[in-house]
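> Output the structure for:
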Amino acid sequence: MLATVTNIAEYTVTELAFALKRTVEDAFGLVRVRGELSGFKKAASGHLYFALKDDKSVLDAVAWRTLAPKLTFEPADGLEVICTGKLTTYPGRSKYQLVVERIEPAGLGALMALLEQRKRMLAAEGLFAPERKRPLPFLPEVVGVITSPTGAVIRDILHRLADRFPRRVVVWPVLVQGEGAAEQVAAAIEGFSALPPGGPVPRPDVLIVARGGGSIEDLWAFNEERVARAAAACTIPLISAVGHETDTTLIDFVADRRAPTPTAAAEMAVPVRRDLVLQVEALQARLEHAMDRRLDVLGQQLDGLARGLPRPEMVLGMAAQRLDDLGERLKLRSPTELVRLQGERLEARAARLEELVRDRIRHAESGLECQTDRLAPALITSRVELLRPRLAREAQALGTAITTVLRRKSERLEASVRQLEALSHTRVLERGYAIIKGRTDGHVLPRLAAVGVESELTVVFADGELAVRRADQPTRTKPKPRHADAKDEVGPQGRLL
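Next up is the predicted model:
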């Protein structure tokens, strides 16, 4: 028979469960556990449930929903992580679990695996496609820089921009490392992209996202998916200048251009002003040289064409001769004389027509007289009445014909007068030409050889004449007349005649 034990404390199930809970929490208040994620799921409430396991054991874990937005990577089964939290029990199931306060990938291998996973996902969405890359502006007016305001990076960028081509710079200060850095960088990219043109804050023409070198953990903010998607959605051409030349982050694949260093990013953003000045001067010199050569070629072509043209004095000489000929003919038959002759012809034709009419009337009257004996008075009267309208019509038709002929002759005469006036030498003189005549005979001198020894010439202008004297002929002086009572002076040699 067993003895009754009376000195052992008695617990209820709940008391014992909570006693174990306090003991576990006191002994393992804060622990770091390394293991592989298994059975990861996110509940509708936002809490995360998963297990940590190794090759021998399994530990249940839970992360409250307040931790989910702080994760810097996407948890997945099979990923090795390090979880920091406190160990506790769950009395309702008689099980213990780890309440996780922080999750981070376990070591460089895990980070690289996570990076490759994100890279494959973004590449499958086409965010790395070359056709998405936009060209950088040749000379931006405003350069936006997203970086830390206290580091050496911003000083290097400003110094390089001032050396190459000073531009206006707008800096958006952000954290470039640690918790919250990815959110600030993504917000800065989105903020610059949302600026309206012409607003109080100038909208940049190009963006530079820059950070100095560091380890993969230090640069991890630029490997976050949110930063990569913000860079892909940016409406401003973006240059990524994160780390050194050997460092590569996800934003480098999404950006329009990747610079090996922040200083190189500034060199990509703006050209060298001095180089542009030299290039413009060289282009100006080439343009001036090309214009000179073109003018020389055109001048040579013009000289060649001029040699093929007739001499102006020959063309004017023939026109002057024709003008003289027409002038002589015009003197013989002036417009007044032509009008008089045409008038005489018209008067003669009118007289002949009137005579013809009178002959017809006399013929008709004589015929009536010859037939008086045979015709009754009534018949004669009716005959005359019949002939009178006919004679009136013929007289009217004759008058119309005369008027038409006179009008046509007058129009032809006016056309001849206008043609003669157009060919008149006075019209040529009104255009600035002049006629040279000799003073002695009044003949026109069309050539220099025709002047001969003529010393005095007459220049005929449109509004008058001008007497001129040749400059190459000496002026003849008339001898003074001798008075009748003047006595001849006799020299010592005497008078010969």
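
> rest of the way, CA atoms for contacts and neighbours
Noted.

> So which residue is dead centre in this structure?
The chain has Phe138 as the residue nearest its centroid, 17.0 Å off, counting by CA atoms, centre = their mean.

> my read: it touches Val270, true?
Yes - at 6.9 Å, Phe138 counts as touching Val270 under the criterion of CA atoms under 8 Å.

> Which parts of the stretch 251-400 of the chain are strands?
257-258 (DSSP state E, counting those that start in this stretch).

> what about the helices in it?
Assigned helices in the stretch 251-400 of the chain, in chain order: 262-269, 273-308, 312-332, 335-370, 377-422 (criterion: DSSP state H, counting those that start in this stretch).

> which of the ones you listed is buried the deepest?
Most buried of the helices of the stretch 251-400 of the chain by mean neighbour count (mean count of other CA atoms under 10 Å) is helix 262-269; its value is a mean of 22.

> Pretty sure Glu104 sits in a strand.
Yes - counting by DSSP: H, G, I helix; E, B strand; the rest coil, Glu104 is part of a strand.

> what about it, distance to Glu183?
17 Å (CA to CA, to the nearest Å).

> Next: Gln177.
11 Å.

> quick one more, to check against the first:
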Amino acid sequence: MSDLFEDPAPGLNAPEFTVSEISGAVKRVVEGEFAHVRVRGEVGRVSRPRSGHVYLDLKDDRCVLSAVIWKGNADRLRTPPEEGMEVIATGRLTTFGGQSKYQMVIEDVAPAGAGALMVMLEKRRAALAAEGLFDPARKRSLPYLPSVIGVITSPSGAVIRDILHRLRDRFPSRVLIWPVAVQGDRCANEVAAAIRGFNDLPADGPIPRPDLLIVARGGGSIEDLWGFNEEIVVRAAADSRIPLISAVGHETDTTLIDHAADRRAPTPTAAAEMAVPVRMELWSWLQGQEARLDRCAANGVAQRGQRLRDLGRALPQPEALVRQAEQRLDHRSERLSAALRHATGQRRLAFQDVAAHLRPRVLAERLIRSRDRLLRVELRLSTALGARVQAGRIRFTTAALSAARMAERVGNEGRKLAGYAVRLELGLARSVRDRRDAITRSRDRLAKLAERLDQSAGAAPAAAWARLEALERLRQTLGYRETLRRGYAVVRAEGSVVTSKEAAETAAMLEIEFHDGRIPVGGRPGRRAKTDPPAGQGSLF
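Next up, the predicted model:
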């Protein structure tokens, strides 16, 4: 049997461990020996990832200890760690096997003495001042006489009693109290919430919106007043739309809210004195102002009365001002009668000179001469109109006879006849229009003369108008359209007038115009009509 197994080599009987077993053993030893420790050191690198945990280093002049604050503990810390702070951290040691290192799990952090708190306070003050939260230009003036005052303090301390007592002595006002914790972990959040709550009250709501805020607390150590140094409180005070007085601690105590507030009071009692004036002093001042106003009014009235009397003595008597005007009125009244008589006499002489030429016999003679002149003008006008109408009638008759002769000689002169007919029609229309316009103008002038001569020549325009209508009917009778009404027709081929039988037989399409319209007729090229038109059917060709 001894041949089947080899003897173990010397030194190979030590047990073998895995990496996890070694890491777990070290973890148990470290946590067992250092389950609760307090470490003093300076805060080095601080990291706050999105998970909410806080990772930091604790260091002294020789070594560095990694530490972590889990999210649940980080939210409850009274003093969050900041780089450069000297703190005392309470917690336990453990290991992190993933990186083969040990670290401290911190459960609480406290500044290592007042010196460290002052360093952190100065650092925070410089950071907030760089943002402009302490700028004097941002501070608002306090209202002179606020109707409602909001007080943010503890309702059970002596501070609120001192404030109410001082307000009652100086000038009683309505006071709204917002109870808060003035020290401890809840102090900063409650004070900031109270400032924002007063600012969010509606102006016309059931709870009146304060005109002034007072944040008050009695004296204490720097640790007791630390809640008023928190950034959340400082930002709430700087953002307040209501003027705010900071009265935290005694006169020697200074917190960051004092820099952000619109006014700092050394004590809560002094804040009440800043908030309202003394009622009796205000009453005395009002009485003094009233007395001064009465004296000024009386002196002003007396001075103006004396001034009026002085000016009145320098004025002349009213009777002296009126006498000269009365004298001028009397003088001009005496001259007025004579002037009226003289003007009336001159006007009467001028009227008599003019009236001497306006006797009835002279007027009658002038009227007779005017009537004779009008009769001669009427006679000349009638003669001229008759001559013009007669000449026009002769020309129209001649043109009609020429047109009839041309109609009888249609033949090959048909195309020329059509042009002559158009020109004749245009000429006749233009001549008739001119004559009509002339007759119209003459008729208007004649009408005016007739009205002035008792319408003695009223029949002449009517006769002229009748002659004109006769000429118009003659013109229409001699036109080719009236010829069409008598049974004639116009034959066209391709837009031109057909004047021969041969042209009509060779045309592809004919168009015949009657007096009431045109009709197309299909042509028969190469063929001749076998029969002549019926007897009695007239034609222009």
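
> what's the TM between chain one and chain two?
Once superposed, chain against chain, the TM-score is 0.63 (TM-score structural alignment, normalised by the length of structure 1); 365 aligned residues with a CA RMSD of 4.1 Å.

> about what we covered before: arrange the helices of the stretch 251-400 of structure 1 in CSV, one row each, with distance to Arg160 of structure 1 as further columns.
Compiled in CSV, the helices of the stretch 251-400 of structure 1 are given as follows (distance: least, CA to CA, whole Å):
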stretch, distance to Arg160 of structure 1
helix 262-269, 6
helix 273-308, 12
helix 312-332, 69
helix 335-370, 92
helix 377-422, 79
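
> Pro166 of structure 1: which of these is closest?
helix 273-308 (8.6 Å; CA to CA).

> Which of the three states applies to Val175 of structure 2?
Applying three-state DSSP: Val175 of structure 2 is strand.

> which residue in structure 1 lines up with it?
Alignment note: Val175 of structure 2 maps to Val169 in structure 1; criterion TM-score structural alignment.

> What is the burial count for the closest residue to its match other than its chain neighbours?
Among residues not flanking Val169 of structure 1 along the chain, Val143 sits closest, at 4.8 Å (CA to CA, 6 or more residues apart in numbering). When neighbours are defined as other CA atoms under 10 Å, Val143 of structure 1 has 22 of them.

> Counterpart of Val143 of structure 1 over in structure 2?
So, by TM-score structural alignment, Val143 of structure 1 is matched to Ile149.

> Give me the angle between the helix or strand containing its match and helix 268-275.
Taking DSSP states H and E as the criterion, Ile149 of structure 2 maps to strand 148-153. Angular relation of strand 148-153 of structure 2 and helix 268-275 on a 0 to 180 degree scale: 160 degrees, by axes from the mean of the first three to the mean of the last three CA atoms, to 10 degrees.

> elements contacting strand 148-153 of structure 2?
Contact analysis of strand 148-153 of structure 2 by 3 or more CA pairs under 8 Å, 6 or more residues apart in numbering; DSSP states H and E lists strand 174-179, helix 187-200, strand 212-217 as its packing neighbours.

> how far apart are the second one and its match in structure 1?
Taking mean CA distance after the TM-score superposition for structure 1, the mean distance separating helix 187-200 of structure 2 from the aligned residues in structure 1 is 1.3 Å.

> What span of structure 1 is that helix aligned with?
Mapped onto structure 1 using TM-score structural alignment, helix 187-200 of structure 2 spans residues 181-194.

> For that stretch, which residues meet the burial criterion?
Residues of stretch 181-194 of structure 1 classed as buried: Ala181, Ala182, Gln184, Val185, Ala186, Ala187, Ala188, Ile189, Glu190, Phe192, Ser193 (neighbour count, 16 or more other CA atoms under 10 Å).

> Taking those residues, tell me the two that lie furthest apart.
Ala181 and Ser193 (18.5 Å).

> so where do the helices sit in the stretch 51-200 of structure 2?
Secondary structure of the stretch 51-200 of structure 2 (DSSP H, counting those that start in this stretch): helices at 71-74, 114-130, 158-170, 187-200.

> counting contacts, what elements does the third one pack onto?
This points to helix 158-170 of structure 2. Using 3+ CA pairs under 8 Å, 6+ apart, helix 158-170 of structure 2 is in contact with helix 268-275.

> what does the helix it packs on correspond to over in structure 1?
Residues 262-269 of structure 1 are where helix 268-275 of structure 2 lands when matched by TM-score structural alignment.

> element containing Arg229 of structure 1?
Going by DSSP H and E, Arg229 of structure 1 is in helix 225-233.

> now that helix against helix 107-124, angle please.
Computed by the same axes, to 10 degrees, the angle separating helix 225-233 of structure 1 from helix 107-124 equals 30 degrees.

> Find me the equivalent region of helix 225-233 of structure 1 in structure 2.
Helix 225-233 of structure 1 corresponds to residues 231-239 in structure 2, going by TM-score structural alignment.

> What residues sit buried inside the matching stretch?
Within stretch 231-239 of structure 2, the residues that qualify as buried are Glu231, Ile232, Val233, Val234, Arg235, Ala236, Ala237, Ala238, Asp239, counting by 16+ other CA under 10 Å.

> if I look at Asp156 of structure 1, how far off is Glu347 of structure 1?
Distance of Asp156 of structure 1 to Glu347 of structure 1, computed by CA to CA: 112 Å.

> my guess is Glu245 of structure 1 meets Pro262, correct?
No - counting by CA under 8 Å, Glu245 of structure 1 stays clear of Pro262, with 10.0 Å between them.

> ok so, going back, quick one: the helix holding Arg229 of structure 1 to structure 2 mean distance?
With mean CA distance after the TM-score superposition for structure 1, helix 225-233 of structure 1 averages 1.1 Å from its match.

> what's that helix packed up against?
helix 181-194, helix 250-254.

> Mind checking the ones you listed for the one nearest to Met291 of structure 1?
The closest of these to Met291 of structure 1 is helix 181-194. By CA to CA, the value is 46.4 Å.

> Name the next helix or strand following the helix holding Arg229 of structure 1 along the chain.
strand 238-242.

> That next one vs structure 2, mean deviation?
The superposed strand 238-242 of structure 1 is, by mean CA distance after the TM-score superposition for structure 1, a mean 0.8 Å from where its aligned residues fall in structure 2.

> Ok, stretch 109-120 of structure 1 next?
Overall, stretch 109-120 of structure 1 averages 0.6 Å from its counterpart (mean CA distance after the TM-score superposition for structure 1).
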